[in-house]
Every structure is written in C-alpha cells, then in structure tokens.
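give me coordinates for this.
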Amino acid sequence: MIRVMLEHAKKHPGLIPQFFFILLGMGGASFYLFRLAKGPHLRHESNPEPWNNLSPSYQYKFVAINTDYKNLKKEGPDF
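As a prediction, the model looks like this:
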C-alpha cells in the first residue's frame, strides 16, 4: 500500500499533502484505539470503591456552569 502511494506521489506531487493527512488520521485513530484498549484507569484490587475517597468539593465536570463546588456539603454517609 505504501509503495503504491509513493508511486502515485511521484506522478502527482499534489497528492502528497492528502497522503500525509490520511496517514496522520489513521495513526491518530490507531493511537486512540490502543489507548482505549488498555482498560479502565481505576485499580480495584487495593480499593474496591475508589470514588468514596473523593471529597464533596471535588469538581467532577470539566465545566461547571451553575454549580459552586466549594460550598457543597457532603449529603451522604461515609461507607
């Protein structure tokens, strides 16, 4: 496949950017799938419930529009 792309690039140099971006997209997609295939980031062997260690003021969302996480009080019991 790479050999065919190189032959076409020699005949038509305008295709070089297209081949570059196609390979860049395929490489990025492969990297993303490999990263997803590594599994969850939480380790459950030592702590079966790691979400209980987070404080109530921990900001779970990337953007909190209407919520001020600093003034939240913990409403649930400790397990």
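
all contacts plus neighbour counts: C-alpha atoms, from now on.
OK.

centre-most residue in this protein?
Using CA atoms, centre = their mean, the residue of the chain that lies closest to the mean C-alpha position is residue 32, 7.0 Å off.

what's the separation between residue 52 and residue 39?
Computed with CA to CA, to the nearest Å, the distance linking residue 52 and residue 39 is 21 Å.

ok, the two, which is more surrounded?
When residue 52 and residue 39 are compared for neighbours, residue 52 comes out ahead with 11 against 8, by other CA atoms under 10 Å.

mind listing what's buried along the helix of greatest length in the chain?
Ranked by residue count under DSSP state H, the longest helix found in the chain is helix 16-37. Neighbour counts over helix 16-37 (16 or more other CA atoms under 10 Å) mark residue 19 as buried.

now show me the structure for the sequence below, then we'll compare the two:
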Amino acid sequence: MLCQIIGQSKEHPSLIPLFVFIGAGATGAAPYVLCLALFNPDVSWDRKNNPEPWNKLCPNDQYKFYSVNVDSSKLKEEGPDF
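Predicted coordinates for the structure are as follows:
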C-alpha cells in the first residue's frame, strides 16, 4: 500500500499535500482515541471489579481532554457526603 502511495505521488505530485494531511489527521486521531479509551470515566474495562467507575469521581477530577477557563482543582462538591 505504501508503494502504491509513493507511485501515485510520483505520477501526480499535486496529491502529496492530500497524503500529508490525511496522514497527519490519522496520526492525531489515534492518540486522542487512545486517551479516551484509557482515561474516560464512561469506559469500563473491568466490569467485575469496577462496574460503575463514574461514581468514584470527585468534583475536582478532570476527565475532559481540554477544559476552557475551568480550574478543576478549585471546584467544590455541591452534594452531601455519603
């Protein structure tokens, strides 16, 4: 497949930016999906020992990839402790 891409880019040099941008998008998407799969509280890999991991989150835990203008370490809990 890589030989075919190189052959196409030699025949049509205007396709090189297309290959670069698609490769950069795939390279950027792979770590983002890996980050979501490993650190998102909505994903449960161990159903027997931890069936509901989202219940163990504190209000000051940051689980978003990027939060704008929110310092999650200074958030306070609004509900009672059980």
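
how big's the offset between the longest helix of structure 1 and structure 2?
For helix 16-37 of structure 1, the mean deviation from structure 2 after alignment is 0.7 Å (mean CA distance after the TM-score superposition for structure 1).

any idea which residue of structure 1 is furthest from its center?
Relative to the average C-alpha location in structure 1, and by CA atoms, centre = their mean, no residue lies farther out than residue 11, which sits at 38.5 Å.

got a list of what it touches?
By CA atoms under 8 Å, 6 or more residues apart in numbering, residue 11 of structure 1 lies in contact with nothing.

just list what the longest helix of structure 1 packs against, helices and strands only.
Using 3 or more CA pairs under 8 Å, 6 or more residues apart in numbering; DSSP states H and E as the contact criterion, no helix or strand is in contact with helix 16-37 of structure 1.

one more time with 10 Å
Of the remaining helices and strands, those touching helix 16-37 of structure 1 by 3 or more CA pairs under 10 Å, 6 or more residues apart in numbering; DSSP states H and E are helix 2-11.

which part of structure 2 lines up with the helix it packs on?
On structure 2, the counterpart of helix 2-11 of structure 1 by TM-score structural alignment is residues 2-11.

check which residues of the matching stretch are buried.
When burial is assessed from 16+ other CA under 10 Å, stretch 2-11 of structure 2 yields the following buried residues: residue 9.

mean deviation of that stretch from structure 1?
In the superposition with structure 1, the average deviation recorded for stretch 2-11 of structure 2 is 0.7 Å (mean CA distance after the TM-score superposition for structure 1).
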